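**Q** Sequence plus the predicted model coming up.
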Amino acid sequence: MDHMCATHTSRPYRHGGMVCSDHTLDVPLDHARPEGPALSLFAREVVAAGQEHRELPLLLWLQGGPGGRAERPNAAGAWLKRALQEYRVVLMDQRGTGRSTPADRNTLAAHATPQATAEYLTHFRADSIVRDAELLRAHLAGERPWTVLGQSFGGFCALSYLGLAPHGLEQAFITGGLPTLTGHADDVYRAAYRRTARHNERFFARYPDDEKAARRIAEHLAEHEVRMPSGERLSVRRFQTLGIGLGTSSGFDALHYLLEGAFVAGPAGPVLSDTFLRGADTTLSFAPRPLYAALHESIYAQGGRATDWSAHRIREEFPEFDAADGGPFRFTGEMIYPWQFEEDPALVPLREAAHLLAARTDWPVLYDPDRLADNEVPVAAAVYADDMFVDREQSLETAAAVRGLRPWITDAHAHDGVRADAAVLDRLIATARGEL
């Protein structure tokens, strides 16, 4: 069977000043074996109402993650409003997410062994996502190249795209997504802990009483078995991972308002409120995005070395994140730990597969340094000076290795700046066109 023949496009429908068309097509699980098992790939094409009959250039949104579905138009970030002024925008659910053959504890249970699950998940990294995108481009535009906009992990995918299929690209915009090209996961997480520590300092400087509040919550969790409304236990170390929000534009305030309502009076003394516990549960559960946890370290794996639970190992170099020593309390950030596959019910069925992925050494290379050095595609990249998720120095080293890449270094935005302010994409478009 030729899987590439299975395609479907919905009738256009209107929504909030936009005209949308839904596309699905079959893509190989393993692009090296196109005759093998197939996955369904979903993408939503969006155009501003009134421009639906114009031949506008295509812009592919590459979502952050890994394991995040594309934005939905009803929750459009600032970038989409700007992009629709001159593009048809393609919102592709990366494989395993959204309406693209989902991968979670239910669907992955179909595999007979953890080894089979781990092998399946090796096909969900940037290289496979890029090859999916190329098949989607051929379906939508034939030979015509398109522009990609990569946010965070989507920027990692854009760099892979420049090496794997530069002929498919007219331009590339990257925001908060220039990874190290050759560094090991240990290098990534060592730098990440330093940045996360600085964000903690800034957070507690803005809200001086919150460090005491966080310590009080941690002590309560250490002394009591606390269950969130979902029934899941909230441990001290799981509570610490709420710090992932400190890297976003609204994260400081959101965490502060969560902490300030933490305690209420119970029959036998203070207890954690349902409001607090529900808010924590919403942030902490990986049920909507299990691939984020299962693949997080794998997105840095290449060159024959295992990640070996890098964030967990490197944490020992940073004792300030040890909440059990009675010292100042610190939240962790974008790190994934093996114990999360024991405490989060959405991850427990993936535990053995996750251990196998962490031990794997035969990962293919994700980036092509030679092609990047000879790149001819115009690339503009926003490098956020105070980015908690992606290291500035590693980003600038990568920027220097890509011919024609024009970096814009700014301290005016957090990691999600492209969603918060349309001026970010506006600046990248102007930069790529040589107008700045």
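**A** Cool, got the structure.
**Q** Could you use CA atoms for every contact and neighbour count after this?
**A** Fine.
**Q** helix/strand/coil for the residue nearest the centre of the chain?
**A** The centre of the chain sits closest to residue 65, judged by C-alpha atoms, centre = their mean, with a distance of 1.5 Å. Classification of residue 65 using DSSP: H, G, I helix; E, B strand; the rest coil returns coil.
**Q** Tell me how many other residues crowd residue 13.
**A** Neighbours of residue 13 under the rule other C-alpha atoms under 10 Å: 11.
**Q** That one is in contact with residue 45, isn't it?
**A** No - the criterion here is C-alpha atoms under 8 Å, and residue 13 misses it with residue 45 at 10.6 Å.
**Q** what sits in contact with each of the two?
**A** 20-21 (C-alpha atoms under 8 Å, 6 or more residues apart in numbering).
**Q** Before we go further, residue 89 is sitting in a strand, right?
**A** Yes - Residue 89: assigned to a strand according to three-state DSSP.
**Q** Contact partners for it?
**A** Taking C-alpha under 8 Å, 6+ apart as the criterion, residue 89 is in contact with 45-47, 58-61, 80, 83.
**Q** how about the residue nearest to the centre of the chain, what does it touch?
**A** Shown in contact with residue 65 (C-alpha under 8 Å, 6+ apart): 152-154, 292.
**Q** quick check, nearest of the residues you listed to residue 218?
**A** In terms of C-alpha to C-alpha, no member of the contacts of residue 65 lies closer to residue 218 than residue 292, at 25.3 Å.
**Q** Touching, the closest one and residue 64? I think so.
**A** No - if you go by C-alpha under 8 Å, residue 292 and residue 64 don't touch, sitting 9.8 Å apart.
**Q** The structure to be compared is supplied as follows:
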Amino acid sequence: MTSYRQPGVVLTDHRFTVPLDHGDPSGAHIELYGREVVASGSVGADLPWLLYLEGGPGFGARRFVGAQAWLGRAVQEFRVLLLDQRGTGRSTPANRQTLPLHGGPAAQADYLAHFRADSIVRDCELVRHRLTGGAPWTVLGQSFGGFCATHYLSAAPEGLRTVLITGGLPSLDARADDVYRASYPRMRRKAEDHYARYPQDVERARRIAAHLAEHRTVLPGGHVLTPEAFQSLGILLGGGDGSHRLHYLLENAFVRGAGGPVLSDAFQEDVRAALSFAAHPLYALLHEAIYAQGAARGQGPTAWAAERVRGEFPEFDAAKALEGDGPLLFTGETIHPWHFDTDPALRPLRETAELLAAREDWTPLYDAERLAATAVPVAAAVYHDDLYVDTAHSLATARTIRGLRTWVTDEFEHDGLRAGGHRVLDRLLALARNEI
């Protein structure tokens, strides 16, 4: 283990070896990375552990500098583990460069089937025993990390002292189709809110989309920017400052070149950075699989649910929007087959993605009866009209989990845990402890 210092904290690197398939512990193994964080004045103290599970899927744990954001509150009383979930960050990577080591597309899909919440939670249990000696710990789950925490409550509640969830209470039984059927109206509302705030962006967005429809545009690094890919910049609208970030991006779109207006290099680079999956390909590969409950729950394959359901909302059709005079609607947290054509980090994985979309043998992730009987204190922040996680789905799940206390708020968007400093974590701890 290596330890080092940042302002106010001491960090220690941990590595753990776990089975790829927990059902076959003698088979292939992968490595997990976790970063322990403790306040500088508490290095030798006997502190309880808090495990942080990042959102995603496919994102490594957030890289803080010192005691930033909620981490400053956490290290007041916890020893924190920032875990890079399997396939992410410094854990054994899963991407276009490494997946071919496991064989062709079918072998890659079989490999990736072990990267959902059920495997992540079994990883956490092995890590917990190695770090705490078997003592239960507190789990803080952000977004997809909350999905994992909910599975944790279903599968291994004995490992949990307290569960805190921010923007991540999943539906216990919704199909991927149901998730996206609920999400497109939220995407429309977020886009309309953006245009109400920045009405000048209506014409800007239409002009950019029209240019992309007429000119094949390849961004630096090989990313093809189509009108549909441009629409997916709406994913920014799920953050507290997202509308402002989108506005500043759009206002910089065009410069006058020798042959007339062209998309500026600055705009193209900002768009590439916002849309690329190079740093988190599992987000694209497994995004719909996180909702899959399998044949045991009467569900078939996810089968590109976001793309199919989009057809039920013709107002999102870019070509039709450009034919009329209305605003171009942005989309949000949706993955489509064309992502695997437009993004060079995903192109080699197109067949693998197709096989995952066709897969039916997913295991159920949540046990409603066990959740209804849990004795683990649970508190959850539910963000009103969250772009990424449906509020109604979250509240239905909250009613199922015994003793769960919710904080429903429109003070924050989906990134409230990061944007709210210590306030969100402080309130959730107080709720879980019945202090408020």
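**A** Perfect, thanks for sending it. All figures in this text were calculated on a predicted structure; none of them were measured in a lab.
**Q** Need the contacts of residue 89 of structure 1 in CSV (columns: distance to residue 161 of structure 1 and secondary structure).
**A** Compiled in CSV, the contacts of residue 89 of structure 1 are given as follows (distance: C-alpha to C-alpha, whole Å; DSSP: H, G, I helix; E, B strand; the rest coil):
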residue, distance to residue 161 of structure 1, secondary structure
45, 20, strand
46, 22, strand
47, 24, strand
58, 16, strand
59, 14, strand
60, 12, strand
61, 13, strand
80, 21, helix
83, 20, helix
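**Q** if we can go back for a sec, what's the residue nearest to the centre of structure 1 aligned with over in structure 2?
**A** With TM-score structural alignment as the criterion, the equivalent of residue 65 of structure 1 in structure 2 is residue 56.
**Q** which residue sits farthest out from the middle of structure 2?
**A** Ranked by distance from the centre of structure 2 (C-alpha atoms, centre = their mean), the top residue is residue 258, with 41.9 Å.
**Q** which residue in structure 1 lines up with that one?
**A** Residue 258 of structure 2 maps onto residue 267 in structure 1, by TM-score structural alignment.
**Q** Residue 204 of structure 2 now?
**A** Using TM-score structural alignment, residue 204 of structure 2 lines up with residue 213 in structure 1.
**Q** Which elements pack onto the helix or strand hosting its match?
**A** Taking DSSP states H and E as the definition, residue 213 of structure 1 sits inside helix 210-223. Secondary-structure packing of helix 210-223 of structure 1 (3 or more C-alpha pairs under 8 Å, 6 or more residues apart in numbering; DSSP states H and E): helix 236-240, helix 251-260.
**Q** burial count for the match of residue 204 of structure 2?
**A** 18.
**Q** any idea how far residue 205 of structure 1 is from it?
**A** 14 Å (C-alpha to C-alpha, to the nearest Å).
**Q** before we move on, what about residue 354 of structure 1?
**A** 37 Å.
**Q** do residue 331 of structure 1 as well
**A** Counting by C-alpha to C-alpha, the separation of residue 331 of structure 1 from residue 205 of structure 1 is 14 Å.
**Q** so where in structure 1 does stretch 141-159 of structure 2 end up aligned?
**A** So stretch 141-159 of structure 2 sits over residues 150-168 in structure 1, by TM-score structural alignment.
**Q** Just the buried residues of that stretch, please?
**A** Residues of stretch 150-168 of structure 1 classed as buried: 150-164, 166-168 (neighbour count, 16 or more other C-alpha atoms under 10 Å).
**Q** ok, now stretch 126-140 of structure 1?
**A** Buried residues in stretch 126-140 of structure 1, counted by 16+ other C-alpha under 10 Å: 126-137, 139.
**Q** now stretch 80-94 of structure 1
**A** For stretch 80-94 of structure 1, by 16+ other C-alpha under 10 Å, it's 80, 82-84, 87-94.
**Q** can I get these in a markdown table with distance to residue 378 of structure 1?
**A** Compiled in a markdown table, those are given as follows (distance: C-alpha to C-alpha, whole Å):
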| residue | distance to residue 378 of structure 1 |
| --- | --- |
| 80 | 21 |
| 82 | 19 |
| 83 | 17 |
| 84 | 20 |
| 87 | 17 |
| 88 | 19 |
| 89 | 19 |
| 90 | 20 |
| 91 | 22 |
| 92 | 22 |
| 93 | 25 |
| 94 | 24 |
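**Q** of all those residues, which two lie farthest apart?
**A** Among the buried residues of stretch 80-94 of structure 1, 82 and 94 lie farthest apart (C-alpha to C-alpha), at 22.4 Å.
**Q** can you count the residues close to the counterpart of residue 239 of structure 1 in structure 2?
**A** Under the alignment (TM-score structural alignment), residue 239 of structure 1 pairs with residue 230 in structure 2. The number of residues packed near residue 230 of structure 2 is 19, by other C-alpha under 10 Å.
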